[in-house]
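Colleague: Could you look at this predicted model? Sequence included:
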Amino acid sequence: MKTIFLLRHAKSSWDDPVERDFDRPLNARGRRAAETVGRYLRDQALAFDRVIASPAVRVIETLDGVEAGAGRRLGAGFDKRIYMASAPTLLDIVHETDAEAQTLLLVGHNPGLEDLIFLLTPEGSGTLRKEVDIKYPTATLAEMRFDVDGWEDIDEAGGTLTRFIRPRDLDPALGPDGT
């Protein structure tokens, strides 16, 4: 059994004047959401054998917030291919994961993360997949499980989406209307 977790970066600031999209930081709501997700990881006792993240500023700051909320380091490695990656590129990274790892957390961007869920889970496979189809909000954590022995065996429509937790599910103040 192999398990992939996907975490989309938290809400970034469009008000901060940066030259490159890559350098956009989180806004205050994004920092709160990242810490909230970290507390969720702590409360659910979720741990990852391998964490691979985009090196974009908003992802690094998301990881900082998650780690603060979780009260522990995640030990992320960074791979520039994740920045704005397509689902096939993300799947290549999954296939390259160390054989001994059972759980993998990818931290990155949309639409790649959302598209990876659509690639790896069967169409019409449940309520959670329908929620992804509606929207994959910032700072949302998804989990897919695969009944395979090796990461290289993960293939299209072979997974089951077992978790889709949005910040607003954990704290309604982090919802779209802020209530």
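Modeller: Perfect, I can see it now. Bear in mind that the values here come from a model prediction, so they are computed numbers and not experimental data.
Colleague: From here on, just use CA atoms for contacts and neighbour counts.
Modeller: Fine.
Colleague: I'd assumed Ala56 was in contact with Phe22.
Modeller: Yes. Assessed by Cα atoms under 8 Å, Phe22 is found in contact with Ala56 at 5.0 Å.
Colleague: So between these two, which is more surrounded?
Modeller: Ala56 (23 against 15; other Cα atoms under 10 Å).
Colleague: can you tell me which residues contact the residue nearest to Met1 when sequence neighbours are not counted?
Modeller: Distance criterion Cα to Cα, 6 or more residues apart in numbering; nearest residue to Met1, sequence neighbours excluded, is Asp147 at 4.7 Å. Asp147 sits next to 1-2, 159 when contact means Cα atoms under 8 Å, 6 or more residues apart in numbering.
Colleague: Contacts made by the helix or strand Thr62 falls within with the rest, please.
Modeller: Applying DSSP states H and E as the criterion places Thr62 in helix 57-70. By Cα under 8 Å, 6+ apart, the surrounding residues in contact with helix 57-70 are 9-10, 12, 22-26, 30-32, 34-42, 53-54, 73-74, 107-108, 139.
Colleague: In helices, which of those residues fall?
Modeller: Counting by DSSP state H, the members of these that fall within helices are 30-32, 34-42.
Colleague: Glu96 - how many residues pack around it?
Modeller: 12.
Colleague: mind checking how far it is from Glu152?
Modeller: Relative to Glu152, Glu96 is positioned 7 Å away (Cα to Cα, to the nearest Å).
Colleague: try Val37
Modeller: Counting by Cα to Cα, the gap from Val37 to Glu152 is 29 Å.
Colleague: same deal with Arg166?
Modeller: Taken as Cα to Cα, the span from Arg166 to Glu152 is 29 Å.
Colleague: hold the first one in mind and look at this next one:
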Amino acid sequence: MTCTLILTRHAKSAWDTDAPSDHARPLNKRGIRSSIALGAWLRDCGHVPEQVISSSSNRTRETYELMELDAPAIFIERLYHASSEVMFQVLREAEQNKVMIIGHNPGIAAFAHAILHHAPAHSRFEDYPTGATLVASFQIDRWSDLKWGSGRALDFAVPRELIGV
């Protein structure tokens, strides 16, 4: 059996906002376009998750909603600016075989690097920019069997390539 992870950093957020906190910051216009494009790319490539586990921040919620993936989502506080270790634990608790996690840097970049056996040959994988999305497979029956460095990258995209910005 195979488990698949779709690991997405939230799309570009607005800094010039009157949001009361970092947690409440919304997406900016480019982030909105990027989220829509990422959702289309995932659907076109057949990378639609069965379960979405996301940070509870406003910008991760908006990223998920604009992707229109038709997968149930849960929004959890412990993914807000989570470390790679927290993301690993959250994924090990996932209930479906095809899971998307939406989170924040620097934790999501560290997690992406640590979870794979080999990084994809993409110039932007190192810095994992906003909207960056990794699709990786794992030769396990359930997420509770997950081990560091065991994933194989299947795909990687950044919104700038999808929307031509």
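Modeller: Received it, and whenever you're ready, just let me know what you need. Owing to the predicted nature of the structure, the values given are computational and were not obtained by experimental measurement.
Colleague: circling back: residue range for the next helix or strand after the helix holding Thr62 of structure 1 in structure 2?
Modeller: Per DSSP H and E, the first helix or strand lying C-terminal to helix 57-70 of structure 1 is strand 77-78. The aligned range for strand 77-78 of structure 1 in structure 2 is 74-75, by TM-score structural alignment.
Colleague: average distance between that stretch and structure 1?
Modeller: Superposed on structure 1, stretch 74-75 of structure 2 shows a mean distance to its aligned partners of 1.1 Å (mean Cα distance after the TM-score superposition for structure 1).
Colleague: Can you name the residues in contact with that stretch?
Modeller: Contacts of stretch 74-75 of structure 2 (Cα under 8 Å, 6+ apart): 52-56, 61.
Colleague: State the number of residues packed around Asp141 of structure 2.
Modeller: Count around Asp141 of structure 2 with other Cα under 10 Å applied: 12.
Colleague: Just to check, it is in contact with Thr4?
Modeller: No. Using Cα under 8 Å, Asp141 of structure 2 is not in contact with Thr4; the gap is 10.5 Å.
Colleague: quick one on the thing from earlier: among the contacts of stretch 74-75 of structure 2, which one is most surrounded by other residues?
Modeller: So for the contacts of stretch 74-75 of structure 2 (other Cα under 10 Å), the most neighbours sit at Ser54, 27 neighbours.
Colleague: right, and that residue touches Ile108 too?
Modeller: No. Using Cα under 8 Å as the test, Ser54 of structure 2 is too far from Ile108 to be in contact (11.6 Å).
Colleague: Please enumerate the strands of structure 2.
Modeller: Along structure 2, the segments classed as strands by DSSP state E run 3-9, 51-55, 73-76, 98-103, 116-118, 133-138, 151-157.
Colleague: on contacts alone, who are the packing partners of the fourth one?
Modeller: Strand 98-103 of structure 2 is packed against strand 3-9, strand 51-55, helix 58-67, with contacts defined by 3 or more Cα pairs under 8 Å, 6 or more residues apart in numbering; DSSP states H and E.
Colleague: Pull the distance from the first one to the chain's centre.
Modeller: Put plainly, it is strand 3-9 of structure 2. 6 Å (Cα atoms, centre = their mean, to the nearest Å).
Colleague: Let's have the contacts of Asp147 of structure 1 in TSV, adding distance to Pro88 of structure 1 and neighbour count.
Modeller: Listed next are the contacts of Asp147 of structure 1 as TSV, based on distance: Cα to Cα, whole Å; neighbours: other Cα atoms under 10 Å:
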residue	distance to Pro88 of structure 1	neighbour count
Met1	21	11
Lys2	18	19
Gly159	15	24
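Colleague: which of those residues lies closest to Thr127 of structure 1?
Modeller: The nearest member of the contacts of Asp147 of structure 1 to Thr127 of structure 1, counting by Cα to Cα, is Gly159 at 14.6 Å.
Colleague: Residue in structure 2 paired with Thr162 of structure 1?
Modeller: Match for Thr162 of structure 1 (TM-score structural alignment): Leu154.
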